[in-house]
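Participant: Using only what follows, build the 3D model:
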Amino acid sequence: MGPTNPFSRDPDAQHNILAYKIFTLISFLLSFVTAIVYTHSPPLDGSYTNGTIFGISNLHVTPFTQSHVFVSIYWIVLYILQVGYIWHLFSGNEAHVKAAASVGSHFILFNLLHFAWIMLWCRSHFFLSEVVQVIQFLQLTALYLRHSTLPRWIHTPVVAMPLTFTFFLVVWNGAVMVHCHDLICRILANIAIWGIVVYAGFFLAVFKDWHVGFATAFLSAGLGVGQFFTKTIALQWPFAFAIMSIVFVSTCAVAFPEVFGASEAREGGERAPLLREDA
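Facilitator: Down below sits the predicted model:
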């Protein structure tokens, strides 16, 4: 017997949808509440140094340490947009429910892995937290490649913003893991930071994805601010701001082609839009 259609009127299928909605909501609340609690209070267990999310960051400053203000703003916006995604999942519009459910397993996994990362990071288990983030990056990349034409209200909070933050977090956590503080590591970081341009450039060139572009530009600015207040006499923060400028201008060229004289190409169908406006 083939798989049950979860959107049919079959009672078993309806139970599956109900269970899916419950797991989505629980996983989101688990991730959200844990992030709020561990932003303000450190864990009381564990054999290593414990701290809040930003407290651990302050104890292990690296060339990829972000501005905590920028990170906080980013996640506030992301959580608000994710609430909108969940609202569509619980709506009475079958098309919206179907669109939201198409990426549901990845969204649940994202929340669970984010929860695991917080628990490990705040207990200074940096190798394990890095492994979690690498898995997170791979599963979000797989989600992106499988569903590159999602409606904007799904793509931004479930795919583009989580994937971009995970990319930055992999190098941030990795730098903490290898204790990147000496001169040689900082020189290597001055080279590695340009990988941000490659990351954003790939999604802008291949998918015309300005959501990833603007998210990357914002976090690059956050990296620049964080590095400026960490080590003023250094190359990392000027590089970060240069990267932010390059990515921002490139993203604007993709998002607003008519401003950059590309309206003819758009009218000719050479620039197909990445995302659908609705489900």
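
Participant: make it CA atoms for all contacts and neighbour counts henceforth
Facilitator: Noted.

Participant: need the helices for the stretch 1-150 of the chain, in chain order.
Facilitator: Along the stretch 1-150 of the chain, counting by DSSP state H, counting those that start in this stretch, helices occupy 11-40, 53-59, 68-89, 94-101, 104-121, 126-146.

Participant: Could you name the helices and strands sitting against the second one?
Facilitator: Helix 53-59 sits against helix 11-40, helix 104-121, with contacts defined as 3 or more Cα pairs under 8 Å, 6 or more residues apart in numbering; DSSP states H and E.

Participant: Including mean neighbour count, could the helices of the stretch 1-150 of the chain go into CSV?
Facilitator: Converted to CSV, the helices of the stretch 1-150 of the chain look like this (neighbours: other Cα atoms under 10 Å):
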stretch, mean neighbour count
helix 11-40, 16
helix 53-59, 17
helix 68-89, 16
helix 94-101, 19
helix 104-121, 20
helix 126-146, 18
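
Participant: Throw those helices into TSV and include distance to residue 251, thanks.
Facilitator: TSV is the format used below for these (distance: least, Cα to Cα, whole Å):
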stretch	distance to residue 251
helix 11-40	30
helix 53-59	30
helix 68-89	18
helix 94-101	26
helix 104-121	26
helix 126-146	18
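
Participant: how about this one, so we can line them up?
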Amino acid sequence: MAFGNPFSRDREGTQRNIMGYKIATILSFLLNLVFTVMYSLHAPAKNHKHTHWNHTIYGLQDHDYTAFSPSYVFVSIYWVTLFILQIGYIWHLFSDNAANVKAAASVGSHFIAFNLLQFAWVHLWTRSHWWFSELMLVLNWTNLVALYLRHPKSPRWVHLPAVAMPLVWVEFAIFWNGAVMVHCSSLACRILANIAIWNFLVFAAFFLLVFKDYQVGLATSFLLAGLGVGQFATKIFALQWIFAFTIMGVVFISSLLIAVPSIFGKEESSDAVVDRERAPLLEDA
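Facilitator: I've put the predicted structure just below:
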């Protein structure tokens, strides 16, 4: 009696829906891109029926500057880089290489969900609906963690723009949005923020130690550098920027220690290890 291979996955559904992934991916990406750029430059139109304050994405700098408010220059650089890399990811959906198309499509549904939830966050954030915008971030975090656990070893050109950088951004934005949501500017709240900031060290360390994911580490260190610059520019005599730069340095150096041997091929790829471990089982199947 023949038994199916328990290590194989049915990808026929994904292959049948390639065209749908292409269309939905492009539309969701453009939706996120256009409104992010638009609301970075201009605040949403004022609705006189509502009392909420409308502002640009970076318009809170002089109003609700909290212990997690970053340098908007760093955030802008991060997003410009992410958008460029995501264009490269989308391009692979149209590649003549079937393996590249399959790799890109395998994360397609989560990538589309990320764009839609990020689009929703931009709309809610710029209209000062901070509780609902925080909810969008939590949902997006859940979406991206599920994506990561399903595809922890995607090719670099998929992993960085579709998994690592979006996940790091959402992790950071949860704290930024949350601090604005509770108006974290008092001394007591800043003390709590001095403790909460160490979450980023735990977050990065988890992915560095468990998955050896230096891409998450480097992205985290960049945003922490932006947080340090943003805090230093507003409160020189404070601990938050010191902690931010300390965590940034530790995570950055740790990421380099993993990245250098990985990039130059001094350690065996995880996929090769998995394939070798599965080989005896596949032969017996």
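
Participant: Distance of the residue at minimal distance from the centre of structure 2 relative to residue 50 of structure 2?
Facilitator: To find the centre residue of structure 2, average its C-alpha atoms and take the closest one (Cα atoms, centre = their mean): that gives residue 166, at 1.8 Å. Residue 166 of structure 2 sits 31 Å away from residue 50 of structure 2, going by Cα to Cα, to the nearest Å.

Participant: With residue 22 of structure 2 instead?
Facilitator: On the measure of Cα to Cα, residue 22 of structure 2 and residue 50 of structure 2 end up 38 Å apart.

Participant: Same question for residue 258 of structure 2.
Facilitator: Per Cα to Cα, residue 258 of structure 2 is found 50 Å from residue 50 of structure 2.

Participant: More neighbours: which of the two?
Facilitator: residue 258 (18 against 9; other Cα atoms under 10 Å).

Participant: Aligned counterpart of that one in structure 1, please.
Facilitator: Taking TM-score structural alignment, residue 258 of structure 2 has residue 254 as its aligned residue in structure 1.

Participant: Run through the helices of the stretch 151-285 of structure 2 in chain order.
Facilitator: 156-159, 165-181, 187-196, 199-210, 214-234, 240-263, 270-284.

Participant: Comparing the ones you listed, which comes out most buried?
Facilitator: Each of the helices of the stretch 151-285 of structure 2 was scored by mean neighbour count; the highest is helix 214-234, a mean of 24, by mean count of other Cα atoms under 10 Å.

Participant: contact partners of that one?
Facilitator: The contact list for helix 214-234 of structure 2 (Cα atoms under 8 Å, 6 or more residues apart in numbering) reads 67-75, 78, 160, 164-165, 168-169, 172, 200, 204-205, 207-208, 238, 240-245, 247-249, 251-252, 254-256, 258-259.

Participant: just stretch 43-60 of structure 1 next, same as before
Facilitator: So stretch 43-60 of structure 1 is contacted by 38-42, 65, 68, 118, 121-125, 176, 179 (Cα under 8 Å, 6+ apart).

Participant: do that again at 7 Å, thanks
Facilitator: 38-42, 68, 122-124, 176 (Cα atoms under 7 Å, 6 or more residues apart in numbering).

Participant: Count the residues that sit near residue 237 of structure 2.
Facilitator: 10.

Participant: what about residue 141 of structure 2, distance to residue 264 of structure 2?
Facilitator: For residue 141 of structure 2 relative to residue 264 of structure 2 (Cα to Cα), the value is 31 Å.

Participant: And for residue 19 of structure 2?
Facilitator: 36 Å.

Participant: Equivalent analysis for residue 120 of structure 2, please.
Facilitator: 40 Å.

Participant: Tell me which residue of structure 2 matches up with residue 118 of structure 1.
Facilitator: Per TM-score structural alignment, the equivalent position to residue 118 of structure 1 in structure 2 is residue 122.

Participant: show me what contacts its match?
Facilitator: residue 36.

Participant: The one 5 residues further on too?
Facilitator: With contact set as Cα under 7 Å, 6+ apart, residue 127 of structure 2 has these partners: 52-55.

Participant: can you rerun that using 8 Å?
Facilitator: 44, 52-55.

Participant: how much space is there between it and residue 42 of structure 2?
Facilitator: 12 Å.

Participant: could I get the helices and strands packed on helix 53-59 of structure 1 as CSV with distance to residue 210 of structure 1?
Facilitator: Listed next are these as CSV, based on distance: least, Cα to Cα, whole Å:
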stretch, distance to residue 210 of structure 1
helix 11-40, 26
helix 104-121, 21
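
Participant: I'd like to know which of these is closest to residue 187 of structure 1.
Facilitator: Each of these has some distance to residue 187 of structure 1 by Cα to Cα; the shortest is helix 104-121, at 25.3 Å.

Participant: Mean per-residue distance, that closest one versus structure 2.
Facilitator: Mean deviation of helix 104-121 of structure 1 relative to structure 2 after superposition (mean Cα distance after the TM-score superposition for structure 1): 0.3 Å.

Participant: Stretch 25-35 of structure 1 too?
Facilitator: Counting by mean Cα distance after the TM-score superposition for structure 1, stretch 25-35 of structure 1 comes out at 0.3 Å.
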